[in-house]
Each structure stands twice: as C-alpha cells, then as structure tokens.
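1. here you go, sequence then predicted model.
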Amino acid sequence: MPQVLEFKLPDLGEGLTEAEIVRWLVEVGDVVAIDQPVVEVETAKAMVEVPCPYGGVVTARFGEEGAELPVGAPLLTVAVGSVESSVTGAGSGAGAAGAEPSGSGNVLVGYGTGAPPVRRRRVRPEGLSAPVAAGAGVGAGVGAAAAVASAAAAPGEAAVSGRGADGVRGPVAVVSPLVRKLARQHDLDLRQLAGTGPDGLILRADVESAIRSAAAAPVAAPVGTSAATPAAPPAAAAGRTTAAGGPAARPVGERIPLRGVRGAVADKLARSRREIPEATCWVDADATELMAARAAMNGAGGPGAGPKVSVLALLARICTAALARYPELNSMVDMEAREIVRLPEVHLGFAAQTERGLVVPVVRDAQARNVESIGAEIARLTEAARTGTLKPAELTGGTFTLNNYGVFGVDGSTPIINHPEAAMLGVGRIVPKPWVHEGELAVRRVVQLSLTFDHRVCDGGTAGGFLRYVADCVEQPTVLLRTL
C-alpha cells in the first residue's frame, strides 16, 4: 500500500531561516527518484537546488514560484511504495520486488546518496484523460495521487481538497514567472483572479486587466467625511498623516520586495552604517608600470602558458602583502567584549555584480596564495556567481574586501564596509591621464585607490600607511618583491 510522505524545506545551513521558490523542477503527477532535485530556491546567500529524500509520485506542491517559505514549511508530498506496479499495471507482481526504497534520509543540500538520475516520468492513471497541467495548484490534477494511493494519509487528503494542512490554499494556475512577477509588483492576489486561458490558466492579459481595474477604482473617502467632500489625490494622501500621527496612505509607485540577495544586502549594509564609524582616504597612483608588468607576465612562455594574469589578481596579491604589514585592517570588533579581534588568515572577498544583484565571493586563505592561485580562484568564483551556483559557504567568512568598481567606468567611490569586516579597498578605472613623471609632463595610466576603514580598529596613520604601501606597489611593482 503506498504511503504519502511530506517533504519540508530543509535547513540550508549558514543560519538561513527562509528561502524563495524560484522554479519548480517537478509537477504534480511526476515520478521522482531518491535525492532528485525538485525545486530551485534562492536564499539570502545563493541559489540552490533542493533534492527530495523520497522516491515516488509527487501528489502535491506547496508554494508558488516567487513565494517565500520558512525552514520547516511543507514543500511537497510524495506517494512512495509500489509506484512502478501502479503505473505500469503489471500483473506479474514483479513491480513490488523492484520498488525503490522509501527515502535516503538525507534532506540537506549536497548530502544525497549519489544514486544515478532517473528520467522524469508523468503518471497517467486509468480514467485520467490528460496529463496534469504545468503549474497547477495543490488541488489541480491530484487524481494521479488518488490513483496511486487512495486517501492514504492527512497530507493526501489536504492535497485532494486543494488546501494545505493549515487550510491555506496552494499554488494557483499560473505557468509564466513573468505573470507572477507582474502580479507581485502591483500587490495583486492571483487567487482572486479568474483566468481566461485553457482550464482557467491565468494569463498576462488577465493580470494587466486587473491592474487597470484597480487603477481606475475610486479612492474610498476617509471615515467621517461627507460624500460631497472630494477625496485627496493619491500624491497628497501619500504625504498626509492621520490624527494619530501615522501615514494616511501608502505611497503610490512600483513596489519591489526586499528579499533574497537584495534583501540580505540591504540588511547588511544598513547594519554596517549603523554600527561602524567609517572613514575614507584615497590617493591617485600611476599604474603604468603595473600594467607593463602584467603584460610581461602574460607574454612570458608564449601560447599555452596558462591563464592570463588579471589586474584584480595582482591587486589582491598586493592587498595580502599590505595586510601582513598592517594587520589592524584584517580584524573585526567584538563590542560585547569590547575587544578588537585580529585574524590570522586573510579571507579576501571581492565584489561581483550579477543579474541577481551584488554578491561578495570569498577567496579562502589568500595570504598563502600566489598571483596565479588567487587569479584562478577569482575566475572560478566569478563564474559560479554569474551562473547562480555559489554555495552559501563561499559567500561568508570574509575578513577584507576588494571592490573593483572601475569596471563600471567610474574613478572613485566611498564604499560601505562589508560588516563585520574592518576595511575595504576600492579601485577605480585605469585610464590615460596627464601625469608628472620624472620631472616631465607625460600621459600615464592612472588609477584612484580608496580605503574605507573602521576607525575603531585604527587611526588615520595606519590607514594612510596601508594605502600608501598599496599605491607604491601599483606604481613600482618591484616594491612587492621585497616583501615576498
């Protein structure tokens, strides 16, 4: 007899308490293998695929794409047991002997059993005229589950009724993520819309029509005013306050939820500004010799000599040498103990802009790496950031950050420190500029370097010494050789 098991959102580590559903990888009625990824979620750290520890038929899904779920909330239910015999209808009884085990017991990402992937199949029991519609809700298409397990357990009953165990309705009939995004941006509840597509599917035209209707609806008059009193326009109402001192209405405009990576960045930067008394110093440096040294490194050995050395890798190696001289900047502050904690290893973060927002991957033990090793790790982490496959552990634990905002075509900035670190080095674009070189005016390749530091860990003399050493290494790379 098949059994319906509930799979909940597992603890993804790194202190994460919630995740946003980005994309479902299975539908109601699909047959899944043990430890097969079933959903792609975005945490405050990274995008991850969540594997299901059970093998069987998906009977229900909980949560729309774009919804946020706390750790421990139901993700889906799976009917496990003699699934193959129910699907094939074989009368030999061999299906029961070849049934998969009920589950791996491993619910954390990356802790699967390593079983070979099984091709996804759709269950179509007798009497079901068509496959389950893509994007169907919890209650849609669960006839497949009923054919596999007849009213097996409470989760199965909740699925058949179209509601979860807590009585909250599950996903609605929406296939396109763009439709969901459009609805979220305009605070529309898709459960209140009637779709005009096949089988009640909600289309973009349905959402746009609801948006136009909401915009044309008259603004309700405040309590206590007569019908003859004209309502204040939205712009005026947005800035007006009630007698109790609160806002009379929410500001009108596009609303973008602060969640996922963007929400985590907002929280961290706000905390940094609240807690860290930061200061910034900067200097212009002649990077002509550094660029010449890089060209010589990349030209040595000819074709097939290995990956090219990047400017970022050179600057990262200069930073590790500077931090060895000025360890105060590789530290953090424990205000509860009222202590400065100087850290022995340099875990170097670098800012990377992706389609999902700004992330800061971390090069572990950068102080023990040479330029080639740092460059290779930066390239690997950058590619993972662009594809959204960074692990949460690769985005945490940094002790110092290198921010190359010159790639955006700007010269300078006063960046916010990546809490709880103590400093960040910013690098502007490297461009030809007039420069006095050896007493003569010449065109040189100039870069602006800026250091934002926590004034609790050091004074301006230490910060200035660090920045000056970095600038000297940029202007005369041979200076770095003396510290290697």
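-> That came through fine. Numbers count the residues shown, from 1 in each chain.

2. only C-alpha atoms for contact and neighbour calcs from this point on.
-> OK.

3. my guess is Pro361 contacts Gly397. True?
-> No - counting by Cα atoms under 8 Å, Pro361 sits too far from Gly397 to count as a contact (9.5 Å).

4. comparison target, given below:
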Amino acid sequence: MALFSFRLPDIGEGISEAEIVNWHVAVGDRVEEDGRLADMMTDKATVEMESPVAGTVVKLAGEPGDQVAIGATLVVIETAEEVVQPVEPARVAAENPGVDEVEETAVTPQDRPAHGEPDRPVVAERNVSTPEAVAAEEVPKDHPAATDAASARERSGVLASPAVRARAKDLGIDLSQVRHDGPHVRHADLDAFLRYGSAQGYHAPNVSRARPDEAVRVIGMRRRIAENMAAAKRHIPHFTYVDEIDVTALDAMRADLNGARGARPKLTLLPLLIVAICRTLPDFPMMNARYDDEAGVVTRHGSVHMGMATQTDAGLMVPVIRDAQDMNVWQLSTEIARLADAARTGKATSAELSGGTITVTSLGPLGGITTTPVINRPEVAIIGPNRIVERPVFRGDDIVRAKLMNLSISCDHRVVDGFDAASYVQAVKRLLETPVLLFAD
C-alpha cells in the first residue's frame, strides 16, 4: 500500500486558487482511475477534477466553500502499489530550461528508473502528454495492448480513457462530436455536452428519450367518465362566461374565521363560495336545474344539491352535498372533507355520487387563469373558481394591492341565456366582494 497525493493542477491562466464546490467522494470511498473527485470553481468556470489513480480516499483538503491553492494537496488516495508523484511544472521548468511548456504526467510503476539508476524528473511534452500517448511509445507495435489502443483511436478519432469511453457508449454519445479543451475527452466534457450540446449546436446524443408506446384499455370508472364527458359535449351546446372578482376582503375574513375556529375544521375559500352560490340561486332558478332532453322537461330544483368535482386515483368523481343551502361554512367544510375522503378511498355510495343539481369544480392551488369546465349532464351549469393572484388595482386615484380571482361558469345554452349567466355571476360577485353579506339574513 502507498499514499498518493493529488495536487490541484493549474486549471486556468492566472488562477492562484480555486474553491471547492462539491465533493463526489468521501473519506473511505473507493475511487477508480478517471473517477470524479470534486468540482472546483474559479472566477472563470467550474472544473471537474478526476483521479489519475485508483484507490481509497483517505483525506480531503476541506469542505465545500473552502479555497485550495494551485499545487496544494486536494485529495490523498491510498493505492495498491506505489505510484510516483506527478512532477511539479515549476521544478521541471527549472531543471529543464530547454523545455518551454510541460504538463504533469502520472507515472506508473513501470515508468520508474531501473534499480541503480538515479531518480530523474519525467517530462512530457505537449505531443506526448497523455497516458495513451505515453503507452503508445513504450508498448511494442505488435503487442495486443498497442493494437487495441490504435483500434480505439481509429474508431473514435479522439483520445479518451476507458472509463470515459464506457460512459460515452452507455449514453450513446459519439466522442468525435464532443468538444474538449485538453488533449483528450474527460468526464467534465461529457457533462458539458449533455448540458449544453444542443444549445451550442453540437451533435445531439444518440440516446432517444422516447418511451415505448403503451396501450391502456379504457375500462371501469375511466370509461364511465369518458362516456359522460362525450355525451355532455355531444348533446349540450356549452358556453362559458368568466368574470374577475376581488377576493381581498373575503380572504381576510377567512383568515379571521380560521383564527377563531377552535376545534372546527380549517376553512378554505370553497365553503364560502358555496354559501354565495346557494344564496343567489333563488333569484336565478334556471341555474339550479336538470334538463331531460328526451322528455323535453327542465326541472328547477328548490333545494341545492351541490356536486363537488373531486380528483381521485380512479379519475374524476362528483360526490354531492345534500341540501347545501341549509349548511353554514363550518358544516360545509366538514361535509366537503368527508365526501372527498369517501370518493378518494372508494367508500362513496351511489346516493352520494348522484342527484346533483349544480356543480362546482376547483383545481385548488393549481387554479389556472381561467377554465372552461364541462357540464355534469343532466345539470345545466357548472362553476369553476380559478387561482387567486395578487395584482395592483386602481381604487379611485390610488393604486393598491388586491387579491383577484377569475370565476368561470359553463352553461347549457338550450336552457340558460348568456344574459342570465352573466347576471348570476355578478350577483355571486357582489357577495364575495362584500363577504359580510354572506352571514346576513
């Protein structure tokens, strides 16, 4: 066993130190030759450091955020056999004045001087600075290793370590299309190719991200949903009206109610919206109705059986809140939670999933800017609140921050006229923008 000190090389012209951004190894980890060690950041770029030897990491220079000087030890690795340390460029230049530019070359045991010969610095000029080039000079041309190395270079046209070649093969990357600053392709060059290759006009990876086609039978609940939606769009001439509502005061009141709720469930805006819908329906009876188009009869209901569109693993289900007009916000909140849980766990009864007279559908925090919901046939209207956003609005000559929400309503044009739908939404809007009226008799 021997210890090998990997010193931080000069990774940029004029750079005296680099910051540790991220470690890819920890003390005790096994690292292979060309394995990733760390990401180092200079004021110009982030560079990935790779191990020149295989072994076990025994020491790291510091933590992410620490600065390491060029030439200082970055990682100490325990190797299976002794490895001669890389030669420092400054010392090589001093001892070899005839050589203008040198690069560090990892020296393997077979490169060490024979017994009895004095130690000497190993200098690699630019044209033989890579391990592949060194190996090519020292291995006889008829040796199998030389044949394999030459074959690899002919196939790719570029120099790269076996680990880099294997990774490129797994990713389907043609090494000849990968840009690299040094004499051979490194892991960092592959990473840059994957991140920026397409944007920089490089050749795209040969790996397709397409998944295999999957045939899924439309059965059970999904088939019923498909049939109901198709029938609704086929038989009902839909139209959608959207209006913007300032819910600043409503949301503030909701927060106040939640602050004093005690053991009662936490309120969302949905129970407050349902109260507003129920309070305005007596003046617009054509909205709370069911249309039997085969019999040609519209039934205007006196009670509000509020359908509540609920997303489940099986698909969209619509449990019904019975006699919603007789419930306060706390009762509505409790019933909403109970029915939603029953639908999602598959415990909702057929009675709880039928008999609605008007439906509300909400995407919750997803919201969206506006929706055009599909009517739950044979009902004639469906209401959809959208996401609340904060925007500046004019109040007289002042500009103030307000919470705004679009409210959508889709109606059956055979039964509901556009004027009626717009008038109804305006009535709901007045209650929501003056929320104290929700609790007035």
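-> Structure received. Note that the structure is a prediction, hence the values are computed from the model and not measured.

5. quick one on the thing from earlier: Pro361 and Gly397 of structure 1: who's more crowded?
-> Using other Cα atoms under 10 Å as the criterion, Pro361 of structure 1 and Gly397 rank with Pro361 on top: 29 against 17.

6. contacting residues for that one?
-> By Cα atoms under 8 Å, 6 or more residues apart in numbering, the contact set of Pro361 of structure 1 is 349-352, 381-382, 385, 390, 394-396.

7. whichever of those residues end up buried, select them in ChimeraX.
-> ChimeraX command restricting the contacts of Pro361 of structure 1 to the buried ones, with burial defined by 16 or more other Cα atoms under 10 Å:
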select :349,350,351,352,381,382,385,390,394,395
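
8. of all the contacts of Pro361 of structure 1, which two lie farthest apart?
-> Thr382 and Thr396 (14.9 Å; Cα to Cα).

9. give me the distance between Pro378 of structure 2 and Ile236 of structure 2.
-> Using Cα to Cα, to the nearest Å, Pro378 of structure 2 is found at 9 Å from Ile236 of structure 2.

10. same check on Ala427 of structure 2?
-> Relative to Ile236 of structure 2, Ala427 of structure 2 is positioned 25 Å away (criterion: Cα to Cα).

11. please apply the same query to Asp39 of structure 2.
-> 61 Å.

12. Ala149 of structure 2 now?
-> On the measure of Cα to Cα, Ala149 of structure 2 and Ile236 of structure 2 end up 72 Å apart.

13. looking at the two, which has the bigger crowd around it?
-> Each of Ala149 of structure 2 and Ile236 has its neighbours counted (other Cα under 10 Å); Ile236 has more, 20 against 17.

14. residues contacting the more buried one?
-> Ile236 of structure 2 neighbours (Cα under 8 Å, 6+ apart): 412-414.

15. and if you look at Asp243 of structure 2?
-> Counting by Cα under 8 Å, 6+ apart, Asp243 of structure 2 touches 406-408, 425.

16. identify the farthest-apart pair in those.
-> Farthest pair in the contacts of Asp243 of structure 2 (Cα to Cα) is Asn406 and Val425. Separation: 10.8 Å.

17. what range does the longest strand along structure 1 cover in structure 2?
-> In structure 1, assigned by DSSP state E, the strand with the most residues is strand 440-454. Using TM-score structural alignment, strand 440-454 of structure 1 lines up with residues 398-412 of structure 2.

18. mind reading off the mean deviation between that stretch and structure 1?
-> Here stretch 398-412 of structure 2, set against structure 1 after superposition, deviates by a mean of 0.9 Å using mean Cα distance after the TM-score superposition for structure 1.

19. which positions within that stretch qualify as buried?
-> 402-412.

20. just the residues contacting that stretch, thanks.
-> So stretch 398-412 of structure 2 is contacted by 236-248, 369-375, 380-394, 421, 425 (Cα under 8 Å, 6+ apart).

21. now, which of those residues lie within strands?
-> Filtering those for strands - DSSP E - leaves 238-246, 381-394.

22. filter those residues down to the buried ones, PyMOL style.
-> Remark: buried members of these, expressed as a PyMOL selection using 16+ other Cα under 10 Å:
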select buried, resi 238+239+240+241+242+245+246+381+382+383+384+385+386+387+388
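
23. go through the helix or strand encompassing Ala379 of structure 1 and flag the buried ones.
-> Here Ala379 of structure 1 is covered by helix 371-387, with elements defined by DSSP states H and E. If you call a residue buried by 16+ other Cα under 10 Å, then helix 371-387 of structure 1 has these buried ones: 371-378, 381-382, 384-386.

24. what about the closest residue to Phe453 of structure 1 other than its chain neighbours, distance to Ala316 of structure 1?
-> Excluding the flanking residues, the one nearest Phe453 of structure 1 by Cα to Cα, 6 or more residues apart in numbering is Ala423, at 4.2 Å. Here Ala423 of structure 1 is placed at a distance of 14 Å from Ala316 of structure 1 (Cα to Cα).

25. what of Val346 of structure 1?
-> 11 Å.

26. what do you get for Glu208 of structure 1?
-> 49 Å.

27. just want to know which of these two has more residues nearby.
-> Ala316 (26 against 15).

28. which of the three states applies to the aligned partner of the more buried one in structure 2?
-> Per TM-score structural alignment, the equivalent position to Ala316 of structure 1 in structure 2 is Ile274. Ile274 of structure 2 carries the three-state label helix when classified by DSSP: H, G, I helix; E, B strand; the rest coil.
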